[in-house]
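>>> Sequence and predicted structure below; questions after.
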Amino acid sequence: MPMPSKGARLFLRKRKGRKPTFVIKDSGAEISTGTSDRGAAEVQLAQYISTKNRRSGPVETREITISDILSIYGSEHAPTVADPVRIGYAMSALLPFWGDLAADAVKGETCRRYAKMRNRAPGTVRRELNTLQAALNYCQREGYILTAPNVTMPATPETNQRALTRDEVAALIRAARARKQDHIARFILVSIYTGTRKAAALNRRLAGPSVNGGWFDLDAGLLYRRGEGERITNKRRTPVRLPRQLWAHANRWQRSGNTWAVEWRGQRIADLKTAWAKIVNDAVDDEDSVLDWKPTPHSLKHTAITWAIQGGASVADAAGFFATSIETIERTYWHLSPHFQSGALAAIEGNRGRNRGQ
């Protein structure tokens, strides 16, 4: 009796003398994805599955699995976004729980069960479930399903980010240079002066224009956050002026023959998770260091906005410069400003003497 098929799946193929590569295994066939990145491989797996046995025309949610929903979203939409790997990572987390369920299984109870099973931070689970909701909405818009169920999200976590001090930033840069990890030092400088998120900071060219990512215009002293070939999205990616300190650094990097703002041995950095962890540990363990906690790469953007608001930047200027919504600036940062409630405070303090005798 033949064994039942396990269906299309990923397998990390390891061969002597070669870099490990994910392959798609399906009914005895093996298709290479050409990548060792799990997230990117998940996107390719979704593209592969989506070409098999897809029904035409909209169907009821009970007639289609979440696996098919994510496959369609991964194959059709993910390649058009700035960072498809993020979708791939979310899909790799969603599929083990949701993959075999029909789309009509999406309800509050199953979403809460998923969150409990994942046992991750609420923010992480929200990002994953947001991908599921986006996939359902996409399939409804494109005519694959008649209706899109509503995904129940965990409560929005309270923001408890901590900003670095200038001495702590200096400690991280010293630790990076002590290890001869100049690309980490550069990443810190780019992030702290522009408030750029990690993936975007790693995709900045020193001279442009660039098609696939942002670039520095070193003649005009501007940073273009969006590449000329990238589509316009809801994310705010408007040009900003380069702070003079970063402008000087970038000019020096270019004169040294570098192509990317953050590079290692002439190549763009895909990720810096391992190197970042080592640098942070070094900085914390240094007995002369002032750093006594472990910041993440995102801490740099949080720190950049915090410093700007503390320095007197307006809500509008901060939102425009850091490509962040006005709502986020007001909710998370504005209380740190020297101008916070200054009008109300002046009015209250100014009226105390006049009202004393009334």
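Cool, got the structure.
>>> Please count neighbours and contacts with C-alpha atoms only from this point.
OK.
>>> and Trp255, how many neighbours?
One thing to correct before we go on: residue 255 is Arg, not Trp. Neighbours of Arg255 under the rule other CA atoms under 10 Å: 10.
>>> List the contacts of it.
If you count contacts by CA atoms under 8 Å, 6 or more residues apart in numbering, Arg255 has none.
>>> Okay, strands next: where are they in the stretch 101-250 of the chain?
Taking DSSP state E, counting those that start in this stretch to define them, one finds strands in the stretch 101-250 of the chain at 215-217, 222-224, 240-241.
>>> Dump those to CSV, plus distance to Ala316 and mean neighbour count.
Putting these into CSV (distance: least, CA to CA, whole Å; neighbours: other CA atoms under 10 Å) gives the following:
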stretch, distance to Ala316, mean neighbour count
strand 215-217, 23, 24
strand 222-224, 18, 20
strand 240-241, 13, 16
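>>> one more structure, for comparison:
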Amino acid sequence: MDPKTGEWRIFRTDGTRRRLGLRGPANLEAANLALADELIQQRLGSSAPRATDSTPVMDLVYRYAEAKADIVAKPQLLADAIEALSPFWTGKTVAEITRKTCADFTKWRMGGGLRKHHLKTRAKSMSKAKTSQSTARRDLTTLRTAIRFAQADGILLGTIPTVVLPDEMPSRDRSLTREEAAHILRELWRGAPTKARDGSWHRSPGKTKHAARLFILLLYSGSRFATVAKSKRKRREDGPWVDMPNEIWYRRGSQEQITKKRREPHRIPGKIMLALERWERLFPEQEYLVEHPRSPGRPVGDIGQALDGACKRLGIERITPHGLKHTAITLYISGGGDPMLAAEYFSTSYETIKENYLHLHPDFQEDALPKVSQLGKRPERNGTKRNKIKRIGTK
């Protein structure tokens, strides 16, 4: 801080200076944060090889984020992972990445460590008190990718540590029965009960009708929520859209990044086409297939809260929006649908269908049952090969 003007400045080693636009002792904390950012940017800009025992872990994470922020398909997930990694790994070097520290991070993350860190400096935190092992695994995957990114650029010297991930947990998403899906759809269409000022109760369908429409599209398309919510009525290159004249739903725009999540086009069922045409007549000004009445011109962000409320009122076990994809595939296979066609329509690999859904098919292992029911019995034959030769020789 300049003693005369009270202005905060950063003096660089090359003789240049940077004015921060801050004045007075009250801005000391903000000035320290600006200095920390300046030092990080200097280290990020250097591509000289460095030893693992002198390289901060978060320097490599920030370096990876700077390079990939505009490229990754879901930048918000990258930002969330960095926010979770920072409190634990700040102050640690790359050489300190071991099996034990990775396990300690997993324990810290699952125990609500990020939330506790937030509450030390802010009034509230969006982080949950308890997080799953899958969430900790996803955060460590980002750390592993950042280390490998630095290794590929040749800026790390010495033995490269291995980021040890926790075991992958099985999916907890469940599927609905046809009856449960019908009840939830009806409840979403009717709306949640609301108490009026006079003490009477009435339904508010306007609050959840958008969720009911998305519920129908999710169930009959088997697509992920983000794909359905961001689909537009007109052709686009940067996102999913619906070709109404040809009745084809393009899950991915031609210029969107290709990821491991398959998003192939599929034909639109007749009843869904009727619904889309009706909604287009009712809401001709809407840009997306479904929009919230309070947020016109924007895709619906989430229907999880509406689904939770409907399930709670009906006494049905909670279902997530992604669980509707499992429901669609489950009902298709259990109804006798062809597994290969299911993989094509729902844009899922056949290996996934075989591993998770094939046992639900009504003809599953049907050809094996007759033989299984006769275990130990030799098939009846009309004599052995030797006897047949004898009979032929005597003729």
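Okay, I see it. Bear in mind that the values here come from a model prediction, so they are computed numbers and not experimental data.
>>> Next, the TM-score between them, please.
Remark: TM-score between the superposed chains equals 0.77 [TM-score structural alignment, normalised by the length of the first structure]; 314 aligned residues with a CA RMSD of 3.2 Å.
>>> how about CSV for the strands of the stretch 101-250 of the first structure, with distance to Arg141 of the first structure added?
Output for these, formatted as CSV (distance: least, CA to CA, whole Å):
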stretch, distance to Arg141 of the first structure
strand 215-217, 34
strand 222-224, 32
strand 240-241, 35
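>>> what's the closest of those strands to Cys111 of the first structure?
strand 222-224 (39.0 Å; CA to CA).
>>> What's the match for Leu185 of the second structure in the first structure?
Using TM-score structural alignment, the equivalent of Leu185 of the second structure in the first structure is Ile173.
>>> what separates the strand of greatest length in the second structure from the chain centre, distance-wise?
In the second structure, with assignment by DSSP state E, the single longest strand is strand 17-23. From the chain centre to the centre of strand 17-23 of the second structure is a distance of 41 Å (CA atoms, centre = their mean, to the nearest Å).
>>> In the first structure, what stretch matches that strand?
Going by TM-score structural alignment: strand 17-23 of the second structure matches no residues.
>>> got the buried residues for that strand?
In terms of neighbour count (16 or more other CA atoms under 10 Å), strand 17-23 of the second structure has its buried residues at Leu22, Arg23.
>>> what's the helix or strand following it packed up against?
Once the chain leaves strand 17-23 of the second structure, the next helix or strand it forms, by DSSP states H and E, is helix 28-45. With contacts taken as 3 or more CA pairs under 8 Å, 6 or more residues apart in numbering; DSSP states H and E, helix 28-45 of the second structure sits against strand 17-23, helix 57-68.
>>> who touches the helix or strand just after the longest one?
On the C-terminal side of helix 57-68 of the second structure, the nearest following helix or strand under DSSP H and E is helix 75-89. Under the criterion CA under 8 Å, 6+ apart, residues 57-58, 61-62, 65, 69, 105, 109, 114, 117, 138-140, 142-143 lie in contact with helix 75-89 of the second structure.
>>> Also stretch 248-268 of the second structure?
Contacts of stretch 248-268 of the second structure (CA under 8 Å, 6+ apart): 73, 221, 223, 227-228, 231, 236-243, 247, 345-348.
>>> rerun at 10 Å
71-73, 217, 220-221, 223-224, 226-228, 230-233, 235-244, 246-247, 269, 273-274, 276, 344-349 (CA atoms under 10 Å, 6 or more residues apart in numbering).
>>> Which of those residues fall within helices?
Within these, residues falling in helices by DSSP state H are Leu217, Tyr220, Ser221, Ala226, Thr227, Val228, Met273, Leu274, Leu276, Glu344, Tyr345.
>>> Can you find the partner of the fourth one in the first structure?
Which is Ala226 of the second structure. Aligned partner of Ala226 of the second structure by TM-score structural alignment: Ala199.
>>> Confirm for me that its match is in contact with Arg268.
No - counting by CA atoms under 10 Å, Ala199 of the first structure does not reach Arg268; the two are 11.4 Å apart.
>>> Which residues are in contact with Ala226 of the second structure?
Going by CA under 10 Å, 6+ apart, Ala226 of the second structure touches Pro240, Arg251, Pro299, Val300, Gly301, Asp302, Pro321, His322.
>>> right, and out of those residues, which lies closest to Asp173 of the second structure?
His322 (7.4 Å).
>>> What is the equivalent residue in the first structure for the closest one?
So His322 of the second structure corresponds to His298, using TM-score structural alignment.
>>> quick one: the residue nearest to that match when sequence neighbours are not counted and Ser299 of the first structure, what's the gap?
Excluding the flanking residues, the one nearest His298 of the first structure by CA to CA, 6 or more residues apart in numbering is Arg197, at 6.5 Å. Distance of Arg197 of the first structure to Ser299 of the first structure, computed by CA to CA, to the nearest Å: 9 Å.
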